[in-house]
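*Asks:* kindly return the folded structure for what I paste below:
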Amino acid sequence: MQHRKERRAPPVSKAPAGHLPAGRAQFLYEDSDLIVVDKPAGLPVIAPEGSRAKTLYDIVTAHMQKTNPRGRAAVVHRLDRDTSGVMLFAKNARVKKALMDNWNKLVRRRCYTALVEGLMPSETGTLDSWLIENRAGQVYETKPGTRGALRAITNWKIIAAAEGAPYSLVELELETGRKHQIRAQLAAIGHPVAGDARYGARTDPASRLCLHAHLLEFEHPFTHKVLVFESPVPKVFYQSENPGPHGRL
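*Replies:* You can find the predicted model right below:
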């Protein structure tokens, strides 16, 4: 595993400790161009076709319209409905284009925490595979060069686990951002995210998908200031009876 040079700036904001109530978004940062929020699990970013469900997009747009009645949020990346954590929105089309056109350059780190089934095979590692989506929206690994497949790279390290423990708490850092990347790759090595029945999880210890976007570091597209936002790992991820090397898991 190759370790990239860390370029972490002091956190601009950190969400309050604990787990956000269902449907409650925490606003972490706002300027004339950007809004950063802490998304709760169970809240979709945008509504599925034909659905009128409340979305994070609606919440952010309503927030903007308090000061600008014509304002509308712009989605530049997504988290799955049942994934919680830090998410970035653009406030206008100009900023959205700047972010989308330079995403890989501007976004320096995207880190997640997952509670996965079983004990991971080593302390650290890299998941490097090719992913493809079927007609049902399921993502799975395939052979390199398969038509329509995209390469996905995820670096990981164990935060807490114990020999024989039913779960490992794992930190994951994305080098690519594919749909369901973490969920599909972990499932492929036999360690699905707890609560992720869609990708083969057999347990649901927290009554939710145990995946959380805990850190987002990026360069502001116009001011070029490096901004870092963190959200604490939900306490429910630690509620296992098995002690890990860094305390209770």
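
*Asks:* all contacts plus neighbour counts: C-alpha atoms, from now on.
*Replies:* OK.

*Asks:* check which helix or strand residue 176 maps to.
*Replies:* Using DSSP states H and E, residue 176 falls within no helix or strand.

*Asks:* for residue 82, that is, sorry about that
*Replies:* Here residue 82, judged by DSSP H and E, is contained in no helix and no strand.

*Asks:* wait, what's in contact with it?
*Replies:* If a contact means C-alpha atoms under 8 Å, 6 or more residues apart in numbering, then residue 82 has 40, 41, 42, 43, 44, 208, 209, 211 as its contacts.

*Asks:* one more, for comparison:
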Amino acid sequence: MSFEKIQCHIKVTSIDVDAVTLLAQETGLSKQKIKIAMQKGAVWLTQGKQTLRLRRAKKALKIGNELDLYYNQQVLDEAVTPAEMLFDEGEYSLWYKPYGMRSQGSKWSDHTTIDRYVALNCQPQRSAYLIHRLDRAATGLMLIGHTKNATRAIANMFETRNLTKYYQVIVHGKFPTGTVSINTDVDNKPALSHATLIEYQAQLNQSLVSVKIESGRKHQIRIHMASLGYSVVGDRLHGKADEQSPNLKLTSCYFEFTCPLTHSVKVFELPQHLQPSFE
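*Replies:* Below is the predicted model:
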């Protein structure tokens, strides 16, 4: 099956034609397809030094503006399971991110990202700002800011490691009892994780493990567990999973911190039914 993939860049020379019409004329795509792409974050508008996604079809253009379309039908057709709000703290909230939902968009779209989902579906409706990231294949708790002040303050806690967070993973093999600390570098940068066995399932030869990380490197938990010989179930990148394997068994389960807005201690734990389970 082939999918349309088009990149288009236009310099605006007249204010008499809107963005949808310009892009349709240039690409041959229907206006309806352009509008859908616009809603899903595939159209960008540059005004001076500022480049932002353009979502309003009727936004007035100025001579000298630049329009960019990154159209990939396969990307635009992607759909994900909805996220679920679990805790609402007003200026920020905590959501369950399902498998497949992204933490960050690309030039091709942002319609499958958690912050875009929250912006469109949060009740009452509020702005949504990404505070931290979680792998596309991972699941679990994510903090979303609703004001710039809250976002900045909570993001600072992540940067300074001034909060406690735990993950749960299911790994292949019988993980050792007690707490195991792993300090293998990730991407040539120092990284430290602490892993503790919760339960061993002998029939499957799999272990449920709690992991606390002291650093936040990309794929840190997956790389550290694999480095010990206990790859995460469902890990197709660092483990031994294939297309028939279950989804990645890595879940963000717990946050504890002193709220920078109220200065009270906050504890947020993922409900049991959303935590990883043996299959």
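
*Asks:* tm score of chain vs chain?
*Replies:* After superposition, the two chains reach a TM-score (TM-score structural alignment, normalised by the length of structure 1) of 0.71; 199 aligned residues with a C-alpha RMSD of 2.5 Å.

*Asks:* what about the contacts of residue 82 of structure 1, which one has the most neighbours?
*Replies:* Among the contacts of residue 82 of structure 1, the one with the most neighbours (other C-alpha atoms under 10 Å) is residue 211, at 30 neighbours.

*Asks:* to which residue of structure 2 is that residue aligned?
*Replies:* In structure 2, the residue paired with residue 211 of structure 1 according to TM-score structural alignment is residue 250.

*Asks:* in three-state terms, label the closest residue in space to its match that isn't next to it in sequence for me.
*Replies:* Distances taken as C-alpha to C-alpha, 6 or more residues apart in numbering place residue 169 nearest to residue 250 of structure 2, at 4.5 Å, with adjacent residues excluded. Three-state assignment for residue 169 of structure 2 (DSSP: H, G, I helix; E, B strand; the rest coil): strand.

*Asks:* what residue of structure 1 matches up with residue 169 of structure 2?
*Replies:* Counting by TM-score structural alignment, residue 169 of structure 2 lines up with residue 114 in structure 1.

*Asks:* for residue 132 of structure 2, what are its contacts?
*Replies:* Contacts of residue 132 of structure 2 by C-alpha under 8 Å, 6+ apart are 103, 142, 143, 155, 158.

*Asks:* make it 10 Å
*Replies:* 103, 104, 142, 143, 144, 145, 151, 154, 155, 158, 159, 216 (C-alpha atoms under 10 Å, 6 or more residues apart in numbering).

*Asks:* what do we get in structure 1 for the last one?
*Replies:* The criterion is TM-score structural alignment: under it, residue 216 of structure 2 has residue 177 as its aligned partner in structure 1.

*Asks:* helix or strand for the spatially closest residue to its match that is not a sequence neighbour, which one?
*Replies:* In space, and not counting its chain neighbours, residue 177 of structure 1 is closest to residue 152: 7.2 Å by C-alpha to C-alpha, 6+ apart. Using DSSP H and E, residue 152 of structure 1 sits within strand 150-160.

*Asks:* beyond that strand, next helix or strand please.
*Replies:* Per DSSP H and E, the helix or strand that comes after strand 150-160 of structure 1 is strand 167-174.

*Asks:* does anything pack onto the helix or strand just after that following strand? Which helices or strands?
*Replies:* Using DSSP H and E, the helix or strand that follows strand 167-174 of structure 1 in sequence is helix 181-188. Applying 3 or more C-alpha pairs under 10 Å, 6 or more residues apart in numbering; DSSP states H and E, one finds that helix 181-188 of structure 1 contacts strand 107-117, strand 124-133, strand 139-142, strand 150-160, strand 167-174.

*Asks:* what angle do helix 181-188 of structure 1 and strand 107-117 make?
*Replies:* If you take axes from the mean of the first three to the mean of the last three C-alpha atoms, to 10 degrees, helix 181-188 of structure 1 sits at 40 degrees to strand 107-117.

*Asks:* average offset of helix 181-188 of structure 1 relative to structure 2?
*Replies:* For helix 181-188 of structure 1, the mean deviation from structure 2 after alignment is 0.9 Å (mean C-alpha distance after the TM-score superposition for structure 1).

*Asks:* which element follows that helix toward the C-terminus?
*Replies:* Counting by DSSP H and E, the next helix or strand C-terminal to helix 181-188 of structure 1 is strand 211-219.

*Asks:* got the angle for that next one vs strand 107-117?
*Replies:* Interaxial angle, strand 211-219 of structure 1 versus strand 107-117 (the same axes, to 10 degrees): 170 degrees.

*Asks:* strand 211-219 of structure 1 vs strand 167-174, what angle?
*Replies:* Orientation check (the same axes, to 10 degrees): strand 211-219 of structure 1 against strand 167-174 gives 30 degrees.

*Asks:* how far off centre is strand 211-219 of structure 1?
*Replies:* Centre-to-centre, strand 211-219 of structure 1 and its host chain are 7 Å apart (C-alpha atoms, centre = their mean, to the nearest Å).

*Asks:* counterpart of the following helix or strand past it in structure 2, which residues?
*Replies:* Note on strand 211-219 of structure 1: by DSSP H and E, the next helix or strand toward the C-terminus is strand 226-230. Taken onto structure 2 by TM-score structural alignment, strand 226-230 of structure 1 occupies residues 265-269 there.

*Asks:* I'd like the distance from that stretch to the chain centre, please.
*Replies:* For stretch 265-269 of structure 2, the distance to the chain centre is 21 Å (C-alpha atoms, centre = their mean).

*Asks:* gap between the match of residue 169 of structure 2 and residue 171 of structure 1?
*Replies:* For residue 114 of structure 1, the distance to residue 171 of structure 1 equals 6 Å [C-alpha to C-alpha, to the nearest Å].

*Asks:* so for those two, which sits in the more crowded spot?
*Replies:* The neighbour count for residue 114 of structure 1 versus residue 171, taken as other C-alpha under 10 Å, is higher for residue 114 (28 against 21).

*Asks:* now that that one has come up, it's in contact with residue 208, right?
*Replies:* No - counting by C-alpha atoms under 10 Å, residue 114 of structure 1 stays clear of residue 208, with 11.5 Å between them.
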